[in-house]
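Undergrad: Kindly generate the corresponding structure for this input.
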Amino acid sequence: MIEEQVIGIVGGMGPESGIMLCNYINSLTPVTKDQEHLSMVLMSFPKHIVDRTAFLDGKTRINPAFQISKVIKKLESAGATIIGIACNTAHSSIIFNEIKKDLKKRGSTLKLLHMPQITCDILGKTYPKVKRVGVISTNGTYKSKIYESTLKERGYEVILPNFEFQNDVIHKMIYDADFGIKASPNIRTKEVKQLKNKTLDFFYKNNVEAIILGCTELSLVFSENPSEIKVIDSTMSLARALVQEASVVNTKNNEVRTLYTL
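TA: Below you'll find the model as predicted:
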């Protein structure tokens, strides 16, 4: 008998990101009929998970890790064996380590994937000659240096804007209450397009060879990659890793078999 791996996705950060991750997983799975798709559970409880950047900025003392852990527990009860969190900022050490601590305390056997590390892995495999890398992210990810430290450990030269540009251009593109991606996930507002172009122009002028989309919301507006610069989408990277992990099954003789190789 084959032991099935079930993908569990923590959504709601924002809600469209979890849906996009599911869509990427489906698009990456080589199938000819419904029954060949991977089993997947998405749970999205946006009201219950405080904003990650707000927590990292000290605007709330509530660590979102606690509610994320509760969602993971629900996913495990629903049969999930592999977990992906559809939010880069949730992988900052003060949040992610608390989640891992809770899983260990519960004796959970879930496999929890780390989106930024996976994204950097895929960057290296896809573009082995790239050395100058830029990161587009929320203020929370920017300040916690999730990507910056991981990339530097791997020998990359990391190019980031100063905080004024980060806050007034990149973070605003994502968070602005009137026109930002979070406020209008299904509408490409002219303001977002302008800030996107301004962001790309910064990296062009700084001779960046590749850009990491270090916020899951960015997948919604960077669907068409600029031809002059390489782009690594963290949401797509996590989807690839989840498909790879979920395609490894155990047979009744405890043998391991891989269904799909990406």
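Undergrad: C-alpha only now, for contacts and for neighbours.
TA: OK.
Undergrad: Can you pull out the residues in contact with whichever helix or strand residue 118 is part of?
TA: Residue 118 is part of helix 115-126, with elements assigned from DSSP states H and E. Residues from elsewhere that reach helix 115-126 (C-alpha atoms under 8 Å, 6 or more residues apart in numbering): 84-85, 88, 91, 130, 146-147, 150-151, 212, 214, 232-235, 237-238, 241.
Undergrad: Any of those buried? List them.
TA: The neighbour count (16 or more other C-alpha atoms under 10 Å) marks 84-85, 88, 91, 146-147, 150-151, 212, 214, 232-235, 237-238, 241 as buried among those.
Undergrad: one step back: and the contacts of helix 115-126, which of them are in helices?
TA: Members of the contacts of helix 115-126 lying in helices (criterion: DSSP state H): 146, 147, 150, 151, 234, 235, 237, 238, 241.
Undergrad: For the comparison step, fold the sequence that follows:
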Amino acid sequence: MSEVRPGGSPSLPDPALSALHGAPSPDERNAVGVLGGLGPYAGLDLVRSIFDETDARTDQGHLPVTLVSYPNRVPDRATWLADPTAPSPLPAMMEVLRRLDDAGCAVAGVPCNTAHAPALFDRLRDGLLADGRDLALLHIVDAIVARLAEVAPDAGTIGVLATTSSIENRLHQIGLEAAGLSALVPDAAHQAAVQNAIYGPTGLKAESAPPRPQARQALLDATDHLIERGAQAVILGCTELPLAVPEADRGGVPFVNSTRALARALIRATHPGKLRQP
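TA: Okay, the predicted model is just below:
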């Protein structure tokens, strides 16, 4: 039974507090961690996607999830990748990952495609290893490739909608090519419109609940452009994009929602029996 404190509210039983007062025991290390705040709605959308992709019929059937979101502490990832003298997001991101590990998370996901560029992501993984942390950090492009096999198993040419930073760093292209797929990116004009739909004054970083119609239209125009050039599936390769384009497909050409892909990968890594079948 839980103890009642003088203020009248019951305290949690000791096992429930152990992750907060010390290292979780192995049987407690089963939560899914989310490094949020990159941007904030993307973190919330990932948590919702985890719930949506879990095969559960009761409250208790859902997975333990820890979201830590400190958007004011994490500098922009694309800015730092373009200019390493700019404020680095690494220290704040590492601090959040340590907190997720301390909370008993077995695995963590970062709902920001740009953060998975090797110059940043590899340092996060190396930092966890150097700290002796047990937390496993999943790569979002691996999750996207796995999701492609589910929603578009016969597709060979894959369109990519992403930030200009991700496109220039060939973040998705490298992963797709390693899987034997061809990557197709927008031309300069459409890419500029996609970037503006994310970072512009009426873009998704500024307004995502709800998104501005012009931001959504720019993304749909870029999608049509990729389909006209032969894309058989289109990756929504920025975790802001599904907020404006929630559809499963465009004229029969499937979208691959990177947030949903990462959610499924996190469930598969921790509670595979709870993964909802596509």
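Undergrad: Work out the TM-score between the chains.
TA: For this chain pair, the superposition-based TM-score is 0.90 by TM-score structural alignment, normalised by the length of the first structure; 251 aligned residues with a C-alpha RMSD of 1.8 Å.
Undergrad: now residue 141 of the first structure, what's its secondary structure?
TA: Here residue 141 of the first structure is helix, with the state taken from DSSP: H, G, I helix; E, B strand; the rest coil.
Undergrad: how much space between the residue mapped onto it from the second structure and residue 36 of the second structure?
TA: In the second structure, residue 141 of the first structure lines up with residue 166, judged by TM-score structural alignment. Per C-alpha to C-alpha, to the nearest Å, residue 166 of the second structure is found 19 Å from residue 36 of the second structure.
Undergrad: swap in residue 268 of the second structure?
TA: Relative to residue 36 of the second structure, and taking C-alpha to C-alpha, residue 268 of the second structure is found at 20 Å.
Undergrad: How about residue 173 of the second structure?
TA: From residue 173 of the second structure to residue 36 of the second structure the distance is 25 Å (C-alpha to C-alpha).
Undergrad: Same drill for these two, tell me which one is more crowded.
TA: Per other C-alpha atoms under 10 Å, whichever of residue 173 of the second structure and residue 36 has more neighbours is residue 36, with 27 against 22.
Undergrad: wouldn't the more buried one be in contact with residue 108 here?
TA: No - assessed by C-alpha atoms under 8 Å, residue 36 of the second structure is found out of contact with residue 108, at 10.4 Å.
Undergrad: how big's the offset between the biggest helix by length in the first structure and the second structure?
TA: The longest helix of the first structure (DSSP H) is helix 190-205. For helix 190-205 of the first structure, the mean deviation from the second structure after alignment is 1.8 Å (mean C-alpha distance after the TM-score superposition for the first structure).
Undergrad: elements contacting that helix?
TA: helix 172-175 (3 or more C-alpha pairs under 8 Å, 6 or more residues apart in numbering; DSSP states H and E).
Undergrad: The helix it packs on corresponds to what range in the second structure?
TA: On the second structure, the counterpart of helix 172-175 of the first structure by TM-score structural alignment is residues 196-199.
Undergrad: Output the contacting helices and strands for the helix or strand harbouring residue 45 of the second structure.
TA: Here residue 45 of the second structure, judged by DSSP H and E, is contained in helix 40-52. The helices and strands touching helix 40-52 of the second structure, judged by 3+ C-alpha pairs under 8 Å, 6+ apart, are strand 31-36, strand 65-69, helix 258-270.
Undergrad: That helix vs the first structure, mean deviation?
TA: Taking mean C-alpha distance after the TM-score superposition for the first structure, the mean distance separating helix 40-52 of the second structure from the aligned residues in the first structure is 0.5 Å.
Undergrad: So which bits of that helix are buried?
TA: Within helix 40-52 of the second structure, the residues that qualify as buried are 40, 41, 42, 43, 44, 45, 46, 47, 49, 50, 51, 52, counting by 16+ other C-alpha under 10 Å.
Undergrad: again, but for stretch 143-160 of the second structure
TA: With burial defined by 16+ other C-alpha under 10 Å, the residues of stretch 143-160 of the second structure counted as buried are 143-148, 151-152, 155-160.
Undergrad: Please tabulate those in a markdown table, including the columns distance to residue 84 of the second structure.
TA: Listed next are those as a markdown table, based on distance: C-alpha to C-alpha, whole Å:
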| residue | distance to residue 84 of the second structure |
| --- | --- |
| 143 | 27 |
| 144 | 27 |
| 145 | 29 |
| 146 | 31 |
| 147 | 32 |
| 148 | 33 |
| 151 | 37 |
| 152 | 37 |
| 155 | 37 |
| 156 | 35 |
| 157 | 33 |
| 158 | 31 |
| 159 | 29 |
| 160 | 25 |
